[in-house]
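Chemist: Show me the folded form of this:
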Amino acid sequence: MKLAFTKMHGIGNDFVMVDCRHRPFPLNEAQIRDIADRHTGVGFDQLISIEPPRDASCAFYYGIWNADGSPSGQCGNGVRCVAAWLHRAGELAIGDTVRLESPSGPVTVRLSGPLEVTVDMGVPVFEPSRIPLRADAEADRYAIEVGGETLEIGSVSMGNPHAVVLVPDVQAPSLYRLGPLLTTHERLPEGANTGFVQKIGRGQLRLRVHERGSGWTLACGTGACAAMAVLHRWGEVDDRVQVTLPGGTLTIDWAGPGHTLWMTGPAAFAFEGEWLGSAH
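Modeler: Alright, predicted model coming up:
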């Protein structure tokens, strides 16, 4: 089959964008994995479809799939790329605020420039059953056994589940072993994006994220939101934080419980292409 696509990224978190505004989504799980292969396919962290909305209050729906073919509920860097893609397609003007529908529900985006987007990521969810996290009761911190060590984590849903660990150094070699183990831990029944966060100051964090279904990525927008939300809850950061990931920096604003969290960052186009791959 032939499939036209756009390759984009948000601070290095890369996506294959598929235009499904006027046709059904054409791919199965095996084909998604084939496109994700960085040697024999195109390569991506997530594949995103742009479709008509299911919710009449929204302008468009976007679907998200990880590199292993599994669906995802939300992608912060991805939604910024959706907004920039819609602008280039003539669907969204600079200065516009529009409501988009994600697999986890509506989000509001504001296009401040052709490649600069602010996203209302919703209210962080700390209730264990809604993350989901296996825990007796909601707490600020949870002790969890991982790879023979006891880690203290915060956990939150930003439309997808996250485990956040405060560490002295995000470059510590041990994190490469612990990340995959925590992502698939039995206490996180749907898996989780694992964020290792280093506090530089009350307004500055460094972060590395091991994403469920995609592994280590250069950036994770919901991971940056989760890290800020957890550390804000712990009293470690102020209401505005710069979160620096290997691929670049995002600005996260959150005034605390009951308020929505806002993420601002860039989106970039890489190239257009046509996939000629497998028919299975």
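
Chemist: CA atoms for contacts and neighbours, from now on please.
Modeler: Fine.

Chemist: pretty sure Pro128 is in contact with Asp140, am I right?
Modeler: No. Pro128 is not in contact with Asp140 according to CA atoms under 8 Å; the separation is 10.7 Å.

Chemist: Compare the two (neighbour count), which wins?
Modeler: More neighbours sit around Pro128 than around the other of Pro128 and Asp140, counting by other CA atoms under 10 Å; the figures are 19 against 14.

Chemist: Quick check: the closest residue in space to the more buried one that isn't next to it in sequence vs Val197, distance?
Modeler: For Pro128, the nearest residue in space outside its immediate sequence neighbours is Glu138; the separation is 6.0 Å by CA to CA, 6 or more residues apart in numbering. Taking CA to CA, to the nearest Å as the criterion, Glu138 is separated from Val197 by 21 Å.

Chemist: Please identify which of those two sits among more neighbours.
Modeler: Between Glu138 and Val197, Val197 has the larger neighbour count (other CA under 10 Å), namely 26 against 14.

Chemist: Three-state assignment for the more buried one, please.
Modeler: When classified by DSSP: H, G, I helix; E, B strand; the rest coil, Val197 comes out as strand.

Chemist: Kindly report the same for Ala227.
Modeler: helix.

Chemist: ok, for it, nearest residue in space, not its chain neighbours?
Modeler: The shortest distance from Ala227 to any non-neighbouring residue, by CA to CA, 6+ apart, is to Val164 (6.0 Å).

Chemist: before we move on, the earlier item: do you know how far the residue nearest to Pro128 is from Gly154?
Modeler: Going from Glu138 to Gly154 by CA to CA gives 10 Å.

Chemist: Same check on Ala137?
Modeler: Counting by CA to CA, the gap from Ala137 to Gly154 is 13 Å.

Chemist: What of Lys7?
Modeler: Taking CA to CA as the criterion, Lys7 is separated from Gly154 by 33 Å.

Chemist: more crowded one of those two?
Modeler: The neighbour comparison of Lys7 against Gly154 (other CA under 10 Å) goes to Gly154, with 24 against 20.

Chemist: so that one makes contact with Val230?
Modeler: Yes. Counting by CA under 8 Å, Gly154 sits close enough to Val230 to count as a contact (5.9 Å).

Chemist: shared neighbours of these two, anything?
Modeler: Both Gly154 and Val230 are in contact with Asp140, Val164, where contact means CA atoms under 8 Å, 6 or more residues apart in numbering.

Chemist: Grab the nearest non-local neighbour of Phe25.
Modeler: Spatially, and ignoring its direct neighbours in sequence, Phe25 is nearest to Ser49 (7.2 Å; CA to CA, 6+ apart).

Chemist: burial count for the one you found?
Modeler: Ser49: 21 surrounding residues under other CA under 10 Å.

Chemist: quick check, it in a helix?
Modeler: No. Assessed by three-state DSSP, Ser49 does not belong to a helix; its assignment is strand.

Chemist: shouldn't it be in contact with Pro24?
Modeler: No. Between Ser49 and Pro24 no contact is recorded; they are 9.7 Å apart, counting by CA under 8 Å.

Chemist: what do the two both touch?
Modeler: With the criterion set as CA under 8 Å, 6+ apart, the contacts of Ser49 and Pro24 do not overlap.

Chemist: compare with the first, here's sequence two:
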Amino acid sequence: MSVAFRKMHGLGNDFIVIDARPLSGNGPVAMSAARAAALAERRTGIGCDQLIVLEPSTEADVRMRIFNADGSEVEACGNATRAVGMLLGGAQRIETLGGMLASTATAGGASVDMGPARFGWDEIPLAYAMDTLHMPVGWEELENPAAVNVGNPHVVFFVPDADAVDLARLGPVIETDPLFPEKVNVGVASVTGPSHLRLSVWERGVGLTRACGTGACAAAVLALRRRLVTGPVRVELPGGPLEIAWEPGGTILMTGPAAFSFAGTFDEDDYPL
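Modeler: Here you go, the predicted structure:
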């Protein structure tokens, strides 16, 4: 069967978006880790950081399933939520494994209520109890991180120069450390102004990425908790900026661009389950 898809991106973080709702023209589309990874492969597939499948929801306007480039199904993807919000238009309630999200389309993008931040060691999760705002752990020069769950787990290191850190080498070591039983997204952030951060992210199941929406949320929230910045926070990623607003006890509002790249089709038989 031929399956239609759209290729989209948020600040260079790119997605294959498959609408598998009854009136989409596709109907149900089966997805597995093997099929998702094959479609995400940039040499022999379509190529993407994340593959998104939109399905009917009994609780929201749409259910969004998120598969990383390695085929793993994950809880949240902020950039993809903005892309889906822009694609669907208007105000949407979006069901994800990480919780219920609310998006509002804007000119050239979307604002997304990413829900609350969770700071408990067992909510992130970590393998054992510790202070998650000042974690007494380190990997070589990266020390004293903070951790948060913003729909998915993040650990963030605040350093003088985020661009000087060899995250391509240290990222996979930290991602797979036994301290993080569900693995972890790794951010390295620098304070560049009273309300500004510069951020690089090693994304769980993907690798170095030009942009990570949940990573920007995590870095901004943790910088606000440490009183390193005041909000709203402008987070500069390699692909461009996002604005993050958060107050203690409230939810996280992420605003930024999304873009349509092209549309196409693939044959399911070429990508077996």
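
Chemist: residues near the aligned residue in structure 1 for Arg82 of structure 2, how many?
Modeler: Here Arg82 of structure 2 is matched to Arg80 in structure 1, going by TM-score structural alignment. Residues contacting Arg80 of structure 1 under the criterion other CA under 10 Å number 28.

Chemist: Assign a three-state SS to Arg80 of structure 1, would you?
Modeler: helix.

Chemist: can you give me the helices in the stretch 151-273 of structure 2?
Modeler: 167-175, 213-225 (DSSP state H, counting those that start in this stretch).

Chemist: let me fix that: the stretch 1-150 of structure 2
Modeler: The residue ranges that make up the helices of the stretch 1-150 of structure 2, judged by DSSP H, counting those that start in this stretch, are 33-40, 78-88.

Chemist: average offset between the shortest one and structure 1?
Modeler: On superposition with structure 1, the mean distance recorded for helix 33-40 of structure 2 (mean CA distance after the TM-score superposition for structure 1) is 1.0 Å.

Chemist: Show me which residues of that helix are buried.
Modeler: By 16 or more other CA atoms under 10 Å, the buried positions in helix 33-40 of structure 2 come out as Ala33, Arg35, Ala36, Ala37, Ala38, Leu39, Ala40.

Chemist: quick one: what's aligned to the third one in structure 1?
Modeler: Using TM-score structural alignment, the equivalent of Ala36 of structure 2 in structure 1 is Ile32.

Chemist: Please verify my assumption that its match contacts Ile64.
Modeler: No. With contact taken as CA under 8 Å, Ile32 of structure 1 and Ile64 are classed as non-touching, separated by 10.8 Å.

Chemist: Now the common contact residues for those two.
Modeler: When contacts are counted by CA under 8 Å, 6+ apart, Ile32 of structure 1 and Ile64 have Leu47 as shared neighbours.

Chemist: quick one: buried residues of stretch 208-226 of structure 1?
Modeler: Judged by neighbour count using 16+ other CA under 10 Å, the buried positions of stretch 208-226 of structure 1 are 208-226.

Chemist: Which part of structure 2 matches it?
Modeler: For stretch 208-226 of structure 1, the matching stretch in structure 2 spans residues 200-218, with TM-score structural alignment as the criterion.

Chemist: The matching stretch: end-to-end distance?
Modeler: The first-to-last residue distance of stretch 200-218 of structure 2 comes to 12 Å (CA to CA).

Chemist: gap between it and the chain center?
Modeler: On the basis of CA atoms, centre = their mean, to the nearest Å, the separation between the geometric centre of stretch 200-218 of structure 2 and that of its chain is 6 Å.

Chemist: what do you get for stretch 179-190 of structure 2?
Modeler: Counting by CA atoms, centre = their mean, stretch 179-190 of structure 2 is centred 12 Å from the centre of its parent chain.

Chemist: List the buried residues in it.
Modeler: Residues of stretch 179-190 of structure 2 classed as buried by neighbour count (16+ other CA under 10 Å): Phe180, Glu182, Lys183, Val184, Asn185, Val186, Gly187, Val188, Ala189, Ser190.

Chemist: For it, give the aligned segment of structure 1 as residue numbers.
Modeler: Taken onto structure 1 by TM-score structural alignment, stretch 179-190 of structure 2 occupies residues 187-198 there.

Chemist: Map Gly240 of structure 2 onto structure 1.
Modeler: Using TM-score structural alignment, the equivalent of Gly240 of structure 2 in structure 1 is Gly248.

Chemist: so that match sits right up against Asn13, yeah?
Modeler: No. At 9.6 Å, Gly248 of structure 1 does not count as touching Asn13 under the criterion of CA under 8 Å.

Chemist: Compare the two and say which is more crowded by neighbours.
Modeler: With neighbours defined as other CA under 10 Å, Gly248 of structure 1 and Asn13 compare such that Asn13 has more, 24 against 15.

Chemist: list the contacts for the most centrally placed residue in structure 2?
Modeler: Per CA atoms, centre = their mean, the C-alpha nearest to the average position across structure 2 is that of Cys77, at 3.0 Å. Under the criterion of CA under 8 Å, 6+ apart, the contact partners of Cys77 of structure 2 comprise Ile66, Cys212, Gly213, Thr214.

Chemist: Okay, strands next: where are they in the stretch 151-273 of structure 2?
Modeler: Listed in chain order, the strands found in the stretch 151-273 of structure 2 under DSSP state E, counting those that start in this stretch are 153-158, 185-193, 196-203, 207-209, 233-237, 240-245, 251-257, 259-267.

Chemist: could you dump these to JSON lines with distance to Asp70 of structure 2?
Modeler: Listed next are the strands of the stretch 151-273 of structure 2 as JSON lines, based on distance: least, CA to CA, whole Å:
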{"stretch": "strand 153-158", "distance to Asp70 of structure 2": "17"}
{"stretch": "strand 185-193", "distance to Asp70 of structure 2": "14"}
{"stretch": "strand 196-203", "distance to Asp70 of structure 2": "11"}
{"stretch": "strand 207-209", "distance to Asp70 of structure 2": "10"}
{"stretch": "strand 233-237", "distance to Asp70 of structure 2": "22"}
{"stretch": "strand 240-245", "distance to Asp70 of structure 2": "25"}
{"stretch": "strand 251-257", "distance to Asp70 of structure 2": "25"}
{"stretch": "strand 259-267", "distance to Asp70 of structure 2": "19"}
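
Chemist: Out of these, which gets nearest to Gly45 of structure 2?
Modeler: Nearest of the strands of the stretch 151-273 of structure 2 to Gly45 of structure 2, taken as CA to CA: strand 259-267 at 9.4 Å.

Chemist: Give me the contacts around the closest one.
Modeler: Residues lying outside strand 259-267 of structure 2 but in contact with it, judged by CA under 8 Å, 6+ apart, are 1-10, 83, 108-109.
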